[in-house]
Every structure is written in C-alpha cells, then in structure tokens.
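>>> for reference, the sequence and a predicted model appear below.
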Amino acid sequence: MTLDLPAAIRATVSGGGADDALAFGGRWRSWDWVRDIASKLDAALGDAHTVGLVARNRPQHIAAFAATLMAQRTTSMIYAAQRPAGIAADIATLRLPAIIADAEDWTPEALAAARSVGSQAIAIGDGSVEALAPRGPGPFREPMPDIGLELLSSGTTGAPRRSGLPWSTIAGAVAGTKSAYAGTSEVSAPQVMVHPLGNIAGLAYAVPPLVWRQRLVILERFDPLAWAEAVRDHRPSRGTVPPAGVRMLLDSDIPTEWLSSLSLVAVGGGKLDEALQVAFENRFGIPALPAFGATEFGGVIANWTLDAYRRFGAEKRGSAGMPSPGATLRIVDRDTGIALPPGEVGLLEAQVERIGPDFVRTNDFASLDADGFLFLHGRADGAINRGGFKIVPDQVAATLREHPAIADAAVVGIDDVRLGEVPVAAIELRRGRSADAGALKDWLKDRLVAYQVPVDFRIVDALPRNASMKVSLPEVKALFQ
C-alpha cells in the first residue's frame, strides 16, 4: 500500500506532545514545539501552492518543511550556502508565492528580490515566525500539484539542474530508508542528521522522523567531534557519514567506545576509498557500508545490507553494494548503448520503480560483477566530487569566462585528503588585463554555490592545448602538482 505522505506527516505533527522531537545545540524541542511552528506557518502561507525554503540544518527548518509537506504544497529548496546575491537571484528566478528563510538569510538583497516578484517573505527562528513582506499580485510560476519537492540535482545524470520529485517518489524514498542510509523502523532509536536538508541525502533523514514520530538529532554540518558526541549521548543504532568524514574520524582522537551503539555506518555521497574503509573498521569495529544514489533517482539505488556485508564484505571491497529494492541496474557501452556482460566497464543505467519504467543513463563509469555488485570507476563527464557535492567543471569555467579580464579558463579536480577532490582553475587573461586569486574567489562567490568555487588558481600565458586545439586537461592538472 502506497504511503500517503502528507496525511502521515499531518497525523504526526498535529498530535503534538511534550515528548522529545528535535535536538539541536544541546537542547530538545518537543512535538508541541514542532506543531506550534508548523501551525503558524500553515496559517501564514494560506493558499500558496509552492513555497521556497532557504534550507539550513536547524529545528525551525524541519518544522517549516513539515508545514509545507503536510499541506501538500510543493517545496522548492534554495541553497543557503551561497552569497546573499545568489539567494536573491534564486528568489527572483523561481517567482514563487512564498519564501521561508532563517532571519539571517533575509538580507536586504533577498528581501528586495522577494518584493520585486511579489513573493511573500517569512522569517523563521528558534520558535518564531514573522511575516516580513506580504504576497503581491505576481505573476507566479504555475502550480505543479504532482510534484512534492524541487531539489538542485547532484549532476549524476548531467549538469546540475532543478529536479522535481513527485509525491509518489518521495513516499517510495521514505520507505527505502529502512534499507539504505541509516533509516530504521525502530522508532525508539534516534537518528543523527549531518547531510544538508536541501539535498536528497538530507531528506532521507528529515522526512522519516516526521512520518514515524522518531527523534532526530540535527547537526548544522559534519564535524567529527560533534557527530561522535551526538552518537555517544543519544546512542542511535545506525549512523551515516560522508566519505570525507571517514578520514576525519580516523584523524581524530575520538574514543572507540563513544560509537559502541552503532551496528553500522552508512557512507554515501561519493566513493569510499578501500584503505579508508578497512582502517575505519579495524579501529572502530563497525562495518562501513557504502551506498550510491542521486537526486534524479529520489535517493539510493545501490547499497550494502548487513547480511550482504557478512557474506561478501571482505571479498567485494570497493563496491557500492547491490541494487536497492525497486532498482534495476545495467552497464551499457557508451557509444552503442548495448548492455555489457559482468565485469566490463561502461556507463551505468538505472530503472527505479519510484521514478518510472524507463532506464535512465548516468554519467558514471561502472561495472557489475557476476554476483550483481556495483563498482564505480569515475565520471564520464569529468565531474568533480567535492565531499559528496558534484561539480561540473565546464559550468565553473563558463562562469570564469564571463569575467572581463579572462579570455579562457579550464577547471579540473585535484586530490584532497579531507574532501576527496577539490576544484582548481587555470586562467588565460585578456591582453593587458590582470587578476588575483582573492578577487576572483570573491567574484565567483556571488555567482556560484560555495562548494563550486575553485580553491586555487594558476594564471598562465596560454592554456595547454593538444593538436586539435582542445585544452589538455591532464596538462592543466599538472600545473597544480
């Protein structure tokens, strides 16, 4: 039977209660607290069919998310991790009836953008709801009643874009959290949320507690000590960290007994290095189970279960696991589209029941072994995986070329101990012009999301090119070695 997601959340939230719901900053908020925020927002939003949420990992944002979902409003996520000008640009482009944001994100630029398109501006705080600007006449974007969420995609199936997830897909993804990430049907066990609310991994943590009335411990961002303290204090049965977090935990002095409640740690958002996996398991005595998914698929499509780990863990090191329930995977030749036999590397395609009947091609080189385990072999499009956030180099380079001093640019990823990969840029200047790294970073921060901004720049007389006059990316990368 398909889950009626809005009704399930409405039943949880409207029931209220003095029992613990959301922990943040060392303090619990009750279900009464969640109901109060959600009720005030619901009344303020009125007949708004679509709401933009400048998403942060804070209790009031979870309550706001509950308010939009339970009323079956479409929620369009806006990255908070960008400059005020970027948030303002998103607000102006989306043209939605209402925007909800933390008080600190309602900068003059954001408020001016909301007023310019008639979007109602609502500020939320830890227990507060305040209307900053009324809704104007619009015109607003047309409603999409079948779409529950709009997220900026990770870029797995192409350049990042705003993807609409139908209500049925979200309901299927919520059910899937029982076997992927750290979801559990044991509602007495809390979850510790470290993934951003605005992406698909974060939603896998935010939505199930609202359905199952489960306690949720919220961290604004992954910090190894804060995460370990949360596990020690709240004793969840399962946990999750990004691949970069595995290395950070290994580099820390965290006592192993702090993590003793965990039966497993799921690792999503990027490929987990085999040596790191072994080192983590040897030190903490906890299985580290990789998973693979994307916004376009509504969540995880391949993962390890504990049973599979006990049978194949040592033999299948480096695998992202087997197809998740409801997912069918295949590997095809990049040029012909013909399905390849086990062990051969090609492009990954997935058919996911919660999305639809068709196979969707990704830009991931992968292989499936004879037992059906998925192995990832890098990106066909050269995308950079920065701690789980995927960056398309051509998009960053195209933005750089808009700078008046830059004639051409190339962006590549280089290895990073903490994040796996980070973007860097080589730049060819226009004749007679100059630029410095600090100024370029500031300029880009007004035009890109924070994680897309290169960490280093090389200004060269001419970009290295091959015989076909195409930029030689290996030579660009060599500039940073």
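Thanks, I have it.

>>> contacts and neighbour counts: CA atoms only from here.
OK.

>>> and the contacts of stretch 216-228?
The contact list for stretch 216-228, computed with Cα atoms under 8 Å, 6 or more residues apart in numbering, reads 21-24, 56-59, 190-196, 206, 209, 230, 241, 245, 248-249, 252, 254, 258-259.

>>> put this next to the first one:
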Amino acid sequence: MQLDKVIDQVAHLDTGARALWFEGRWHTWGEVNALGDGVIALLDQAGVPEDQSIGIALRNDPLCVAVMLAAFRARRPTLTFSPLLPDAALAEDVRNNKPAVLVALATDWERPGLVDAVRDVGAAGIRAGDVSTLVPTTEYRRHAPHYTVASGTAATMLTSGTTGSPKRVSVTLDGLAHAVHSATRHHEGERADAPVRLRDATSIIDLPLFNITSYLDVAMTAAAGRRICLMRRFEPRAWAEAVRDHRVVVSLLVPTAMKMVLDTDIPKEWLQSLRVVRSGSAPLEPQLAEAFEEKYGVPVIVSYGATEFSGALTGLTMADRRAWGTSKRGSVGRPHPGVELRIVDPENGHDVEPGAVGVLLARAPQIAGAQQGEWTRTNDLARIDADGFVFIEGRVDDVIIRGGFKVDPRSVAATLRQHPDVVDAAVIALPDERLGQVPGAAVVLTAGKRDQQEAALQAELQAWVRSHLAPYAVPVVIRPVPALPRTATMKIAQAALAELLRR
C-alpha cells in the first residue's frame, strides 16, 4: 500500500463530495485540497527542500487537517508542535527544533513571542486560512540550520508525555502505510484490498491532532474514503450528538472519555447507530468496559500501540468478540498481520513460559527506527495466553520496588476505586531513603466526602487497601485532589501527579 497515492486518489474521486464536518459545516474535498495545495505551493515558491520539515501547530481545525493531508499527498515531512503549550514554551520549542516552515492558525500567530521565534530560526511563517502570503516579518532563509529528515519520513511527532516531557519520534510513510493496512486487514479482512472509493460513513476525531492516535486516524479515515467529523476537543455530550447526527457506526473512546460518557448519563438512544466502540491510548479497566456495555449495549474492543509503533500493534476484533464472548476481557487482542511479539524475562532476556508475565518485545515494519529483523524492547509488562491474546500487565518503570517487594500501582489504584467514596485514583512511586521507593496515591472523592479531614481520609483508605492487598502495597500518602492531572490525550500525567504528592 502506498499511503500517499491512496489518499491522493480518494481526495480527487469527487471533489464536490463532503469530506470534513466541523462546527456545523461540511467542507468538500475540493475545499480541503485547495487549502492544502496552497500551502505546498508556497513551499515550492520559497525553495524549501523536500528533506526539510513543515512545522505545524496542530489545532483541531479543518485548516490543519488540510495541511496534514496535503503533506501526505506531496510526500512532504511534517514536524508537529503542540499549541497547548504556554506561549513561552511554544516559542522555545520552535527555536529548539528549527522548522523550515511553521504553519499555524491566525490566533496562534498573535501569541507573544511566536513570530520572533520563527524569524530567529529563519523559517517561513504561513498563516493557515490565508495562504496567499507569508506571515509578515518572517521569510525562509535557505542556509539556516533547519530540521532535516531522512527520505521517506512522514512526520516527526510528539509522544503523549505520560511519564515526563513529550519527546519526538519520526515515523515513515512506509511505516504508517503498514500500520494502516495491517490494522484494516486485521479488522476487515480482504476488504482491506478493496478498490479506492468514497464510503457513506463518518469517523469522529476528537483527540488532539498532534497525537499519534488522531494523526493515524486522519490518515486511515482518508485512505478508507470515510468522512471526518472533527471536534475541537472531547466533550461527552458533543461526542454523543455527533454519533447521533452522523449515524456513526464505530467510534474511539479512551478510558477517561468512556467514563465521562457514563457519568454524563448520555441517553442510550443517541448511540443506537454504534456497532462497536474502540478503546486504547491508556489501560482500560474491565469493570469500566462492562459498565459501558451494560448501559449502552455496545461492545468495547481494545487495541495496543504507541507513537513509536506508528499506531497499533494488536487489537481485539468483532470476530474475536463473537467467537470468545467476554472471556478475553482485559486483553488488547492479538497481533496485527505482519506483527510478531515475544515475552522475555526482564532479568535475563530469555523467553518465558506461555502465559507468564515478562517484558514485551515486538518486531514489525511499522516500528520507528527499527532495523529490518530487529526486535524492539517495549517498556510494557505483558503475557500472551494459549490462544495468542495479549494482556498488558503494567509498565517496567511503573513497578514500585518497596524494600525488595514489588507493588503493582495499577492494582492498588483499582482497589482504591472500589471504595464507595472514591471516584478515581492513581498510584505512583515516591522516593524513600530507607526503602528506595514507596507507593503514593491521589484520589478524587465523591461530592459528599470532599470536606473530610485529610488525615482521617488517609487512614480510612489505607485500611481499605490493607484489607484487600499485602501490607507493603498500602500507599504511605493518599491525597485528595479535585481532578487527576492528565495529558492532552487523557492519560495520567505522572510528573504532575508526583509534584502534587510531594507538596
């Protein structure tokens, strides 16, 4: 599969057809193509070489989607920037990465320091939405040390920043093409090789575009000929209205979003078009999936992937669900075609017995930076059962070693969430001079318990954990918070959580 050619074919099948819905308006393929092609034309006029990346401040806006798709079609590499950064941090990120071009919405160009940063690195500034001129005071300087990439690079993307500051990973067109095709073949079988066409189907994209999940969803949706329903951000009622109004059949809900839908008590009839909900990006508690399925009657299937993998490596399918029912609850499915997995002992690197927990290794053409035939060691603990289903059991660096005893933070958090006064919880390792590490927890309480004295609350919850788990798993600190700190993709921001618990 040549992803750039497939997207180009889809984009020109019927330029009058609806391509993208945003805030009450449909944009046609012709409109989307014209905007993106205008940006590429400006690059050519400025003489920007093809190995220098197009920086994009990726807001969830049709203008940014148009540039993303045009870059795919033109085989131009992109360099993603998060507009959610504070003004000074965004300007610093531009200075550090030195894009040849920065494309941004008009509102971002008004942010203090951004024009100066773009000018300092000798980049051309393009105001998305008005591509007839470059942003005043900035022009492309050919001999400046701009960000360059290897041939075939599609994008240099930000990771989610779950455990610290987001990092950048370069993904290739071939890697993305493999990820798209193998995921499609995994779920749709031979239909993955069907002729290019426009489909009467719409996909919702509501996670930030600079995240690999949304970036890949844009590529997959376009390549499949489906329409895009773009939302600025996830909001449960707006998502449900989009499902209802566009008759969406398959939709993504990360675990936090799924809980928000349940808590908002969305009417069941609004979701009657849904045939399946996909989940991923963060661990999904089986109890949450069960609650969603019980309320809405929609099966939940889970996938496993990361930015470094150019998307997903494994996934449950509806065929699996029909064959196995809920007996594989908690699994992230089986490997996609072309993906190989192994489980090894974290100490000696030897393969473990079937069903045993160890470090997950993967080998696939879509893994960023991997040499052909090379196994990539992930940071995830996992097991593979006798039927080939993968279960993620935590992260290698998440395991808390308390005086020689191993504590699973996910298990402790799940135990805290079972307490009737706890709405949500997260557990991380805190440094300790005597024991090395100890568990610490943050909890979100029910409305009626938020005024409870902190010392009494901590003692009560510690006793609760002690009654369910080994004594060494009991958190030494349990602090109530209004909300758990999360990244833009709704994962727990562990660095921010650690800071909360240190106070």
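Great, that's in hand. Predicted, not measured: the structure shown is a model, and the values here were computed from it.

>>> hmm, back to that, and the contacts of stretch 216-228 of structure 1, which are buried?
Buried subset of the contacts of stretch 216-228 of structure 1 (neighbour count, 16 or more other Cα atoms under 10 Å): 21-24, 56-59, 190-196, 206, 209, 230, 241, 245, 248-249, 258-259.

>>> residue 343 of structure 2 in helix, strand or coil?
strand (DSSP: H, G, I helix; E, B strand; the rest coil).

>>> which residue packs closest to the counterpart of it in structure 1, ignoring adjacent ones?
Here residue 343 of structure 2 is matched to residue 331 in structure 1, going by TM-score structural alignment. Using Cα to Cα, 6 or more residues apart in numbering and skipping the chain neighbours, the partner closest in space to residue 331 of structure 1 is residue 348 (4.8 Å).

>>> which ones among the contacts of stretch 216-228 of structure 1 map onto helices?
Assigned to helices by DSSP state H, the following of those qualify: 59, 206, 209, 230, 245, 248, 249.

>>> which ones are touching the third one?
For residue 209 of structure 1, the contacting residues are 215, 216, by Cα under 8 Å, 6+ apart.

>>> map it across to structure 2 for me.
In structure 2, residue 209 of structure 1 lines up with residue 221, judged by TM-score structural alignment.

>>> which residues sit in contact with the most centrally placed residue in structure 1?
What sits nearest the mean C-alpha location of structure 1, by Cα atoms, centre = their mean, is residue 199, with 3.2 Å. Neighbour list for residue 199 of structure 1: 151, 152, 153, 295 [criterion: Cα under 8 Å, 6+ apart].

>>> what about the alignment partner in structure 1 of residue 84 of structure 2, distance to residue 452 of structure 1?
Alignment note: residue 84 of structure 2 maps to residue 81 in structure 1; criterion TM-score structural alignment. For residue 81 of structure 1, the distance to residue 452 of structure 1 (Cα to Cα, to the nearest Å) stands at 11 Å.

>>> re earlier: burial of the match of residue 343 of structure 2, as a residue count?
The number of residues packed near residue 331 of structure 1 is 26, by other Cα atoms under 10 Å.

>>> now residue 294 of structure 2
Neighbour count of residue 294 of structure 2, defined by other Cα under 10 Å: 11.

>>> need the counterpart of it in structure 1.
Using TM-score structural alignment, residue 294 of structure 2 lines up with residue 282 in structure 1.

>>> am I right that that match sits in a helix?
Yes - the assignment for residue 282 of structure 1 is a helix, going by three-state DSSP.

>>> the aligned residue in structure 1 for residue 123 of structure 2: neighbour count?
Aligned counterpart of residue 123 of structure 2 in structure 1: residue 119 (TM-score structural alignment). When neighbours are counted by other Cα under 10 Å, residue 119 of structure 1 registers 31.
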